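A.B. asks: this is a predicted model, with the sequence first.
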Amino acid sequence: MRVFDIDTIPDGAAPCVVQDFDGVRLIRLNEPRRRNALTLALRAALADILDKTLDRDDIRAIVLAGSGPVFCAGGDITSMTELDAVSGRPRLQRVHRLFRQLYEGPKPVIAAVEGKAVGAGLSLATACDLIIAGGDSHFGAPFNRVGVMPDLGLLFTLPARIGLGRTKLLALTGDLVDAKTAEAWGLAEVVTPAGDALNEALTLATRIASGAPLAHTMTKQMLARLPLSSETFLAAEADAQALLFSTADFSEGRDAFLAKREPSFSGR
């Protein structure tokens, strides 16, 4: 197997870093000190890079990875202190741009997951077409611990991968599953030894990039129609999550997270 020469990311680099290999674009989330949480800056940078990448005819496949030991630790709770039902809906609509670029976009996307892909990080991974997981990776959807439901399309993508029952198990418990379980459930297509996920993902992406790009685009578009329109789903998700942003449980979950204490939810 080819060993790809991955650039070292210098200190002070942009929130997303790009490197190209023979028709494959590697995009790395680059907020390692924040465990690649989806900060406003990171989300904007990723969306901008994806826009430009999806317009490039010479890029035929994309690999999405995290810098440092974590793929993505989820949403940026520190940016949610003023959220309510009014501000929550446009926030979700903006982040849905990432879902559409990855899930509905014309190019195959592979997530290379090392460490944790949790919360919105799991949403990001499952919006990709394929997931390659390192042996030490863990996956989870602990949105309920801050008083909200899974978003960024996760309740659309996850049941298609692992079924309704297991989706409910992850969403209602907030538990994490390891790479072996993820593979057995169909959450990850391939599990590699720890540290090898990125090289494996680039190898697979190179194979895919050698295929017919229009056929890949049409394949993605056809599959995106199943089982219902993602647009219908995302509109409903934005409405529901916006309501949750106005609840006392969200305020409690957010405040407890920031204070590093256990939350006490009231159901209000």
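C.D. replies: Noted; the coordinates are in hand. Because the structure is a prediction, the values reported are computed rather than measured.
A.B. asks: from here on, contacts and neighbour counts on C-alpha atoms
C.D. replies: Noted.
A.B. asks: quick one, what contacts Phe99?
C.D. replies: Residues in contact with Phe99 (Cα atoms under 8 Å, 6 or more residues apart in numbering) are 124, 127, 152-153.
A.B. asks: ok, so of those residues, who is nearest Ser137?
C.D. replies: Of all those, Leu124 has the smallest distance to Ser137: 14.8 Å, by Cα to Cα.
A.B. asks: that closest one - how many residues pack around it?
C.D. replies: 26 (other Cα atoms under 10 Å).
A.B. asks: likewise Leu223?
C.D. replies: By other Cα under 10 Å, 11 other residues sit near Leu223.
A.B. asks: any idea how far it lies from Ile77?
C.D. replies: Distance check for Leu223 against Ile77: by Cα to Cα, to the nearest Å, it reads 33 Å.
A.B. asks: again with Gly134
C.D. replies: 26 Å.
A.B. asks: of these two, who's got more company?
C.D. replies: Neighbour count, other Cα under 10 Å: between Gly134 and Ile77, Gly134 has more, with 26 against 16.
A.B. asks: this is the other structure I want to compare:
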Amino acid sequence: MSETFQQVAERLTNIRAELDGAIAILTMNRPKALNALNDQTLEELDRIFTCLEREESILGVIITGEGKGFVAGADISQMQSYKSEEGRNYANRAQALFNKIEALEKPVIAAVNGYALGGGCELSMSCDIRIASEKAVFGQPEANLGVIPCFGGTQRLPRLVGTGIAKELIYTGRQVKAEEAKSIGLVNKVVPAESLLDEAKAMLRTILEKAPMAIRYSKVAINRGMDVDMRAGLELEKDLAAITFGTEDKQEGMDAFLGKRPAVFHNR
């Protein structure tokens, strides 16, 4: 029998997992290591997102960090001894996890409270939306260590900020503060540190007022459409639109609009 969210949450060590209504809040919780990603943390993230895929009552996710870090990279002490094949396997494992986060058919917001470096920046980019505290700092410093970003950074960063800026940040390892991150398109919004989680919850609650299936298929259309040409993307959009037109929530939404009343969606 599959574990529930609460059962998984009780067994986590490096992540604090809580529910606020239909919202799962995941707090990276290794503050002494600035929440750096080690094997155990990656495994815990994988377990909780596997659970989130199947729990229909949970409609959205927020990822944030405890202390001064969101996630300040991968655990260098763990990687130091890796040779080529071990490094490739490590990258494969992390990429598979971040792909799972990106593909979750529910909205995921990164509430970036502090340092989001290396794997932390890559984790934030696997989320749908990034809200940054004024104290947040982003960067891909892997070239300082003799390696390249390998948790998706060489692919997601240029898709967000353009190839020129992505190359600059990866080649120089330069760190970017919150306001600059917003100006280049890496984050959606910058807010005071003390209101970060409230702002993330408020945005997610606004999203969750909409039809869950419309949000789900919008996410699928955008994510898959980014990997194909425009014509194929438009065909995908039509097919997914057809699915939403056949839902009870579509009928409810349009009936409510014409009846000038709030819609009550049931995710079906």
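C.D. replies: The structure has been received and is ready for your questions. Worth saying up front: this structure is predicted, and the values here are computed from it rather than measured.
A.B. asks: quick one, helices of the stretch 101-250 of the first structure?
C.D. replies: 120-127, 154-162, 164-173, 179-185, 197-209, 213-223, 230-244, 248-259 (DSSP state H, counting those that start in this stretch).
A.B. asks: need these in CSV with distance to Val148 of the first structure, can you?
C.D. replies: Putting the helices of the stretch 101-250 of the first structure into CSV (distance: least, Cα to Cα, whole Å) gives the following:
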stretch, distance to Val148 of the first structure
helix 120-127, 12
helix 154-162, 13
helix 164-173, 10
helix 179-185, 23
helix 197-209, 30
helix 213-223, 28
helix 230-244, 6
helix 248-259, 6
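A.B. asks: sorry, back to before: could you export the contacts of Phe99 of the first structure as JSON lines, including distance to Ala184 of the first structure?
C.D. replies: Shown next, in JSON lines, are these (distance: Cα to Cα, whole Å):
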{"residue": "Leu124", "distance to Ala184 of the first structure": "20"}
{"residue": "Ala127", "distance to Ala184 of the first structure": "19"}
{"residue": "Leu152", "distance to Ala184 of the first structure": "24"}
{"residue": "Gly153", "distance to Ala184 of the first structure": "22"}
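A.B. asks: looking at those, state which has the most neighbours.
C.D. replies: Leu152 (28 neighbours).
A.B. asks: ok, now which ones touch that one?
C.D. replies: Shown in contact with Leu152 of the first structure (Cα under 8 Å, 6+ apart): 92, 95-96, 99, 120, 123-124.
A.B. asks: just the element for Ile25 of the second structure, please.
C.D. replies: Assigned by DSSP states H and E, Ile25 of the second structure belongs to strand 23-28.
A.B. asks: any idea how far that strand is from the middle of the chain?
C.D. replies: Distance of strand 23-28 of the second structure from the chain centroid (Cα atoms, centre = their mean, to the nearest Å) equals 11 Å.
A.B. asks: superpose on the first structure and give me the mean offset of that strand.
C.D. replies: Compared with the first structure after fitting, strand 23-28 of the second structure deviates on average by 0.6 Å (mean Cα distance after the TM-score superposition for the first structure).
A.B. asks: what sits up against that strand?
C.D. replies: 14-19, 35, 58-66, 70-71.
A.B. asks: got the angle between that strand and helix 196-208?
C.D. replies: 150 degrees (axes from the mean of the first three to the mean of the last three Cα atoms, to 10 degrees).
A.B. asks: what's the first helix or strand after strand 23-28 of the second structure?
C.D. replies: In N-to-C order, the element after strand 23-28 of the second structure by DSSP H and E is helix 39-54.
A.B. asks: tell me how far that next one is from the chain's mean position?
C.D. replies: 13 Å.
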